[in-house]
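> take this sequence and fold it.
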Amino acid sequence: MLSVPSTLLRSSFIAAMCEFEELVGTADANGLSAADLSWPDRFETYVRRLAEGSLPWQRTHAGARVRCWWWVNDGEFIGRISLRPDLTPGVPHANHIGYAVRPSHRGRGHASAMLAAVLPEAFRLGIDPVILVCTETNTASRKVIGRNGGHLSVIVDGHCHYRIQR
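Down below sits the predicted model:
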């Protein structure tokens, strides 16, 4: 289920960041490594700022706040999803929603469920259509978007641009 980022999930979140680091070489925590986050004060500051929307990347060009949630199952951090209310002009592959599922929990429907849970919030904010972009080779993301009503509008430079309408 969607959850506001919480310090209660510290060990699970850090374990997930270790998985990301092992898979792709970097963590998925605003440039902080799992080792950085192992310091309680750094983790608490990161979570507080993420929840309040005060990290630098959480402000759009127009000043809107990028909202972020964690996907939690049985008290364990599974993934994260963010909602960007507006698209940055001139960014060719800008999208409204970004998500990531920790590697050990992929292929279990979590990404599809996360996207389904956030779409009503996007529509409530007046985002319609919702634009999602993924690489042409990211078949998992393409399936997730399709399961949630996404329609492929164009492929540009190896990026698939989808639209989901209310």
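> make it CA atoms for all contacts and neighbour counts henceforth
Fine.
> this protein: helices as residue ranges?
10-24, 34-37, 40-52, 110-124, 139-147 (DSSP state H).
> of all those, which one is nearest R102?
Comparing the helices of the chain against R102 with Cα to Cα, the closest turns out to be helix 10-24 (5.6 Å).
> what residues does the closest one touch?
Helix 10-24 has contacts (Cα atoms under 8 Å, 6 or more residues apart in numbering) with 26-29, 33-34, 37-38, 43, 76-78, 102-104.
> just the closest of those to N148, please.
Closest to N148, out of all of the contacts of helix 10-24 and judged by Cα to Cα, is I78, at 19.2 Å.
> correct me if wrong: the closest one contacts Y99.
No. I78 sits out of contact with Y99 when judged by Cα atoms under 8 Å, with a separation of 10.9 Å.
> ok, the two, which is more surrounded?
Counting neighbours by other Cα atoms under 10 Å for I78 and for Y99 shows that I78 has the greater number, 23 against 18.
> number of residues surrounding G90?
As a burial measure, G90 scores 7 neighbours (other Cα under 10 Å).
> give the contact list for it.
G90 neighbours (Cα under 8 Å, 6+ apart): none.
> now the one 4 residues further on
In this structure, A94 makes contact with 87-88, 132-133, judged by Cα under 8 Å, 6+ apart.
> swap the cut-off to 7 Å and go again
Neighbouring residues of A94 by Cα atoms under 7 Å, 6 or more residues apart in numbering: 87-88.
> following up with a second sequence; could you model it the same way so I can compare the two?
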Amino acid sequence: MIELVRPHAALVEAWNEAHREWGPGLHEDGFGIGAEDDVDTIEGIQAWIARTQQESGELWWIVEDGEVLGGIALRSADDERVHRFGHIGYGIRPSARGRGVATWALGEVLRHARSSGINPVLAFCAETNAGSIATLEHHGAELEAVEQRGDTRVRRYAISY
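Next up is the predicted model:
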């Protein structure tokens, strides 16, 4: 059974397996990893978990049978990152893609967004990310704009209730 779980120390090794599968870099959307975060040491991971628990918004690991499949974040309406990254960001480890994990997780987090009064919910994805586009559109996301960010074209979506 898939579930949303708050990051905690007991799942650090499972998270590390997912992180290693992605490889180096800041590409794990939904995990809230910043350039300043050290996630390669136990102390660094513990500090990162503590930081994520103090930020506005919420962060979950997507877990199935003790395996971390990905992460998903819900940023609060007053978070200054919303206009750049959206209210929701998520990422699924490569070996877990194509199974509907992101679609399920987004549906769960949209319920949290609705109960928090966030309407519309903003989300962004690369124009080349067919899986994320399908996930967002499955939940009724409407394309608002396509923006150029460096070398990447990014789609901005809004999900209204």
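> can you calculate the TM-score here?
For this chain pair, the superposition-based TM-score is 0.81 by TM-score structural alignment, normalised by the length of structure 2; 148 aligned residues with a Cα RMSD of 2.2 Å.
> hmm, back to that, just put the helices of structure 1 in a markdown table and tack on distance to S3 of structure 1 and mean neighbour count.
What follows is the helices of structure 1, written out as a markdown table (distance: least, Cα to Cα, whole Å; neighbours: other Cα atoms under 10 Å):
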| stretch | distance to S3 of structure 1 | mean neighbour count |
| --- | --- | --- |
| helix 10-24 | 13 | 18 |
| helix 34-37 | 19 | 17 |
| helix 40-52 | 10 | 17 |
| helix 110-124 | 11 | 18 |
| helix 139-147 | 20 | 17 |
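> among these, which is nearest Q165 of structure 1?
helix 110-124 (8.5 Å).
> where in structure 2 does that closest one fall?
Taking TM-score structural alignment as the measure, structure 2 aligns residues 101-115 with helix 110-124 of structure 1.
> can you pull out the residues in contact with that stretch?
92, 135.
> on that earlier part again, okay, the helices of structure 1 in TSV with distance to V156 of structure 1 next?
Putting the helices of structure 1 into TSV (distance: least, Cα to Cα, whole Å) gives the following:
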stretch	distance to V156 of structure 1
helix 10-24	24
helix 34-37	34
helix 40-52	31
helix 110-124	23
helix 139-147	15
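> for the alignment partner in structure 2 of F77 of structure 1, give me its contacts.
In structure 2, the residue equivalent to F77 of structure 1 is V68, according to TM-score structural alignment. By Cα under 7 Å, 6+ apart, the residues touching V68 of structure 2 are 14-15, 18, 61-62.
> hmm, what's the outermost residue in structure 2?
E43 (22.7 Å; Cα atoms, centre = their mean).
> quick check: it vs E55 of structure 2, distance?
Using Cα to Cα, to the nearest Å, one gets 19 Å for the distance from E43 of structure 2 to E55 of structure 2.
> what do you get for R149 of structure 2?
The value you get for R149 of structure 2 to E55 of structure 2, if Cα to Cα is used, is 25 Å.
> those two: who's more crowded?
More crowded of R149 of structure 2 and E55, by other Cα under 10 Å: E55, with 12 against 9.
> and the more buried one, how far is that from S116 of structure 2?
In terms of Cα to Cα, E55 of structure 2 sits 16 Å off from S116 of structure 2.
> before we move on, what about H19 of structure 2?
H19 of structure 2 is 30 Å from S116 of structure 2, by Cα to Cα.
> quick one: contacts for the closest residue to D128 of structure 1 other than its chain neighbours?
Spatial nearest neighbour of D128 of structure 1, chain neighbours left out: Q165 (5.6 Å); criterion: Cα to Cα, 6 or more residues apart in numbering. Residues near Q165 of structure 1 by Cα under 7 Å, 6+ apart: 128-130.
> corresponding residue for Q165 of structure 1 in structure 2?
In structure 2, Q165 of structure 1 lands on S160 (TM-score structural alignment).
> again with M17 of structure 1
Using TM-score structural alignment, M17 of structure 1 sits opposite H19 in structure 2.
> before we move on, back to that, mean per-residue distance, the match of helix 110-124 of structure 1 to structure 1?
Taken over the aligned residues, the distance from stretch 101-115 of structure 2 to structure 1 averages 0.7 Å (mean Cα distance after the TM-score superposition for structure 1).
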